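Have a look at this prediction, sequence included:
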Amino acid sequence: MVYILNIETATKNCSVSLSKNGQTVALKELSEEQFNHAEKLNLFVKEILASESISFADLNAVAVSKGPGSYTGLRIGVSAAKGLCYALNIPLIAVDTLAVLAEKISIDSGMIVPMIDARRMEVFTQMFDKDFNVLSTAEALIVDETAFANIIEDIHLVGDGSLKCKTVLTDAKFIFHEDVIYPSANEMNRLSYKKYIENTFEDVAYFEPYYLKDFMLTTKK
């Protein structure tokens, strides 16, 4: 049996899952307006393992959502994952956050475009086909009426970043999945298990989150 602890903290959703051979056996998550990941994450990890009578020693790897996303959220998740891997001497697996968000829906045709809210009309986004194959590189996109103008097939938009685009992306080809807001550790399981089987691991000492953009520190006026 391969047990992987999956940690997703790239957005307002603090999410932890335990998978067995790529299948979810336990999930605990909470999304709040205020980022309380530092308070919730370790508690969720302990509760997840206890619910399945699994000890830390039973884990084969820890997977973390690597970004893009919230600077603070990513730092918390990656720090926790690296700490566990170092203490337990097990592999660290990094999973693309946008790929995790894309996996929350299933479509028959068209493409999936996950969007994570950035600033103003900017989103972190990427394009996937219906089978979740990557069609573009991740980017920080400022959304206006010309976005995706060269695409004629249906575009399925998911994530909190897509919600603010409804007044701009009004063409019939844009299909908004408003119930899908945040990525979840539940959808990490297949991706992390695949990387485990392929021995695609990160260097625990040197791995850093994928921020996509430099962190911007602002002060109140």
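Yep, it's here.

okay, CA-based contacts and neighbour counts for the rest of this
Will do.

in this structure, which spans are strands?
With DSSP state E as the criterion, the chain has strands at 3-8, 13-20, 23-31, 61-65, 92-95, 111-117, 122-125, 128-129, 139-142, 155-158, 174-176.

Residue 207: which of those strands is closest?
strand 92-95 (8.9 Å; CA to CA).

Which residues does that closest one contact?
61-66, 81-82, 85, 188, 191-192, 195-196, 200-204 (CA atoms under 8 Å, 6 or more residues apart in numbering).

Could you measure from the most centrally placed residue in the chain over to residue 64?
Closest residue to the average C-alpha location of the chain: residue 97 at 2.9 Å, with CA atoms, centre = their mean. When distance is defined by CA to CA, to the nearest Å, residue 97 is 9 Å away from residue 64.

Repeat that for residue 172.
Computed as CA to CA, the residue 172 to residue 64 distance reads 36 Å.

Among the two, which residue is more densely surrounded?
residue 64 (29 against 8; other CA atoms under 10 Å).

Would you enumerate the residues in contact with that one?
6, 7, 8, 77, 78, 81, 92, 93, 94, 95.

Taking the residues you listed, please make a ChimeraX selection of just the buried ones.
To isolate the buried members of the contacts of residue 64 in ChimeraX, using 16 or more other CA atoms under 10 Å:
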select :6,7,8,77,78,81,92,93,94,95
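
The contacts of residue 64 into a markdown table, with extra columns for distance to residue 19?
Converted to a markdown table, the contacts of residue 64 look like this (distance: CA to CA, whole Å):
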| residue | distance to residue 19 |
| --- | --- |
| 6 | 8 |
| 7 | 11 |
| 8 | 13 |
| 77 | 17 |
| 78 | 18 |
| 81 | 15 |
| 92 | 15 |
| 93 | 13 |
| 94 | 15 |
| 95 | 14 |
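
What is the nearest of the contacts of residue 64 to residue 163?
Residue 163 has its nearest neighbour among the contacts of residue 64 in residue 8, at 20.7 Å by CA to CA.

So that closest one versus residue 97, what's the distance?
Relative to residue 97, and taking CA to CA, residue 8 is found at 8 Å.

another one to put next to it:
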Amino acid sequence: LGLALDKPLVAVETLAALAYNLYDTEGLVCPIMDARRRQVYTGIYRFAGHRLETVSGQEAIGMDELLGKLEGLDGPVTFLGDGVPIFRRQIEETFCQPFSFAPPHLGRQRAGAVGALGMQYYKEGKIQTAAEHRPEYLRVSQAERERAERERRAQEGQG
């Protein structure tokens, strides 16, 4: 639609929008989405005034690595997202910093949070044209991994 109408767009990251569900929370906000294979899609955020700030950008990492990263940061951590039920026990048993879990109804994407964060980005001038926009994938798909592996094997067979 933006391309056809020549209108700018504002890209809102999924994890940042999920963190925005906890608007004005004290401390760190850590959305965790199940990425399978004992990994999570995550980022680390905090609110400064009424603005969401990124402490650590989006990535796909193991839960142990994420908890280690969080232990090096100051402040209590609030976890939310569909990864909470999967990793709750691990967090409770191994994480040594003050933490809490957001209520389950805030652990899903909410259109209002996406819109409000999009408005913040728009006011900050974080806009782009539809032609400039490229989706950001945190990990290549299984089909892409399998294709790359087949191509690698084919190349080795030729060499």
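Sure thing, it's come through. All figures in this text were calculated on a predicted structure; none of them were measured in a lab.

TM-score for this pair?
The TM-score (TM-score structural alignment, normalised by the length of structure 2) is 0.72; 136 aligned residues with a CA RMSD of 2.4 Å.

What is the most widely separated pair among the contacts of residue 64 of structure 1?
The largest separation in those, counting by CA to CA, is between 8 and 92 at 13.6 Å.

aligned partner of residue 39 of structure 2 in structure 1?
Under the alignment (TM-score structural alignment), residue 39 of structure 2 maps onto residue 122 of structure 1.

what about its match, how many neighbours?
So residue 122 of structure 1, with other CA under 10 Å, has 20 neighbours.

Give me the buried stretch members for the biggest helix by length in structure 1, please.
When structure 1 is parsed with DSSP state H, its longest helix is helix 71-88. For helix 71-88 of structure 1, burial by neighbour count (16+ other CA under 10 Å) applies to 71, 73-85, 88.

Point out the other helices and strands that it packs with.
With contacts defined as 3 or more CA pairs under 8 Å, 6 or more residues apart in numbering; DSSP states H and E, the packing partners of helix 71-88 of structure 1 are strand 3-8, helix 37-51, strand 61-65, strand 92-95.

For residue 136 of structure 2, which residues are in contact?
Taking CA under 8 Å, 6+ apart as the test, residue 136 of structure 2 contacts no residue whatsoever.

So which residues of structure 2 form helices?
2-5, 14-20, 63-71, 84-94, 111-123, 142-158.

Those: which one's closest to residue 34 of structure 2?
helix 84-94 (7.7 Å).

Mind giving me the packing neighbours of the closest one?
Right, helix 84-94 of structure 2 is packed against strand 28-36 by 3+ CA pairs under 8 Å, 6+ apart.

List the buried residues for the strand it packs on?
Under the neighbour-count criterion of 16+ other CA under 10 Å, strand 28-36 of structure 2 has 28, 29, 30, 31, 32, 33, 34, 35 buried.

Which neighbouring elements make contact with that strand?
helix 14-20, strand 39-48, strand 77-80, helix 84-94.

how big's the offset between it and structure 1?
Strand 28-36 of structure 2 differs from its equivalent in structure 1 by a mean of 1.0 Å after superposition (mean CA distance after the TM-score superposition for structure 1).

And that strand, how far out from the chain middle?
6 Å (CA atoms, centre = their mean, to the nearest Å).

swap in stretch 60-76 of structure 2?
The answer for stretch 60-76 of structure 2 is 14 Å, by CA atoms, centre = their mean.

Which residues in that stretch does the neighbour count mark as buried?
Residues 60, 61, 62, 63, 66, 67, 70, 75, 76 are the ones in stretch 60-76 of structure 2 that count as buried (16+ other CA under 10 Å).

between those, which is closest to residue 85 of structure 2?
Comparing the buried residues of stretch 60-76 of structure 2 against residue 85 of structure 2 with CA to CA places residue 63 closest, at 13.0 Å.

Let's have the buried residues of stretch 60-76 of structure 2 in TSV, adding distance to residue 141 of structure 2.
Shown next, in TSV, are the buried residues of stretch 60-76 of structure 2 (distance: CA to CA, whole Å):
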residue	distance to residue 141 of structure 2
60	12
61	15
62	17
63	20
66	21
67	25
70	27
75	34
76	33
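
What does residue 149 of structure 1 correspond to in structure 2?
Counting by TM-score structural alignment, residue 149 of structure 1 corresponds to residue 71 in structure 2.

Sorry, wrong one. I was asking about residue 85 of structure 1.
The alignment partner of residue 85 of structure 1 in structure 2, by TM-score structural alignment, is residue 2.

Could you pull up the residues touching the residue nearest to that match when sequence neighbours are not counted?
In space, and not counting its chain neighbours, residue 2 of structure 2 is closest to residue 130: 5.5 Å by CA to CA, 6 or more residues apart in numbering. By CA under 8 Å, 6+ apart, residue 130 of structure 2 lies in contact with 2, 3, 6, 7, 8, 9.

Burial-wise, tell me which of the helices and strands packed on strand 28-36 of structure 2 comes out on top.
Greatest average neighbour count among these goes to helix 14-20 (a mean of 25), per mean count of other CA atoms under 10 Å.

Could you check how far the equivalent of residue 102 of structure 1 over in structure 2 is from residue 65 of structure 2?
Matched to structure 2 by TM-score structural alignment, residue 102 of structure 1 sits across from residue 19. Counting by CA to CA, the gap from residue 19 of structure 2 to residue 65 of structure 2 is 20 Å.
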